[in-house]
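Colleague: What follows is a predicted protein model with its sequence.
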Amino acid sequence: MTLEDLEAIVAARAEASPDESWTAKLLAKGPEKCAEKFGEEAIEAIIEAVKGDREKLTGEAADVLFHFLVMLKARDLPLADVMEELARRQGRSGLAEKASRGG
């Protein structure tokens, strides 16, 4: 499965009834709730990364990717736009790229 495949699954589930789809229910709560859920999943992944539990980290990482795509969907931001930004950054050192953003 690719991220593009997962993005298509999120899009299909977004069209379902909120009574029948977790994704549709989450999207119906708005972009802020979607972002909050993504943050919760990211924190859970961080905890498992620190603990070193590979199996639990794998599950949490899957949750992070899924909820990342739900968050993008909530703001109508295609994954392709994110991938284009990553491609634009190719060829620059990470340090130079970060400095260009002021971070």
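Modeller: Done, it's in. Numbering: from 1, shown residues only.
Colleague: contacts, neighbours, all on C-alpha from now
Modeller: OK.
Colleague: what about Gly102, neighbour count?
Modeller: 7 (other CA atoms under 10 Å).
Colleague: What are the boundaries of the helices in this structure?
Modeller: For the chain, helices defined by DSSP state H occupy the ranges 3-14, 22-28, 31-51, 54-74, 79-89, 94-100.
Colleague: Excluding chain neighbours, what is closest to the most centrally placed residue in the chain?
Modeller: When CA atoms, centre = their mean is applied to the chain, the residue found nearest the centroid is Phe68 (1.3 Å). Distance criterion CA to CA, 6 or more residues apart in numbering; nearest residue to Phe68, sequence neighbours excluded, is Phe38 at 5.8 Å.
Colleague: dropping in the other structure now:
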Amino acid sequence: MEQNEFEVLYQTIMDRKENPQEGSYTAYLFEKGEDKILKKVGEECTEVVIASLNQTKEDLVNEMADLIYHLTVLMAQKGVSMADVEAELAKRSEKKHNLKAERKPITNY
């Protein structure tokens, strides 16, 4: 079975987590820890918003790729697999409605 780019990215990030290589940005993020990873996710979210408002499609795609990369690093840091996310997406696609009343409130932050 052929892997998609998201799976390849996730596996590469997991490999860098388990086998850090000198000079690897991914290994650097894991070395710095969760606070650094979260900071980068936040920065990239903001850059996606800015690119959406007043930059080209190419700029937006680049920023979205950065965000997906950093989200994937966060997934690896927190032990969330692609299969976990895919299962949640599959569960959501089975819903007959999309009311926000079902969402659990975020209480710990």
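Modeller: Thanks, I have the structure now. Computed from a prediction, not measured in an experiment: that's the story for all the values here.
Colleague: Superposed, what's their TM-score?
Modeller: Superposed pair, TM-score by TM-score structural alignment, normalised by the length of the first structure: 0.86. Supporting alignment: 101 aligned residues with a CA RMSD of 1.7 Å.
Colleague: re the thing from before, could you report the separation of the alignment partner in the second structure of the residue nearest to Phe68 of the first structure from Glu34 of the second structure?
Modeller: In the second structure, Phe38 of the first structure lines up with Val41, judged by TM-score structural alignment. In this view, Val41 of the second structure and Glu34 of the second structure are 10 Å apart by CA to CA, to the nearest Å.
Colleague: Looking at the two, which is more packed in?
Modeller: Using other CA under 10 Å as the criterion, Val41 of the second structure and Glu34 rank with Val41 on top: 21 against 15.
Colleague: Just to check, the more buried one is in contact with Leu71?
Modeller: Yes - between Val41 of the second structure and Leu71 there is a contact under CA atoms under 8 Å: 6.3 Å.
Colleague: who's in contact with Asp59 of the second structure?
Modeller: With contact set as CA atoms under 8 Å, 6 or more residues apart in numbering, Asp59 of the second structure has these partners: Ala51.
Colleague: counterpart of it in the first structure?
Modeller: Alignment note (TM-score structural alignment): Asp59 of the second structure maps to Lys56 of the first structure.
Colleague: got it, and Val80 of the second structure?
Modeller: Checking TM-score structural alignment: Val80 of the second structure goes with Leu77.
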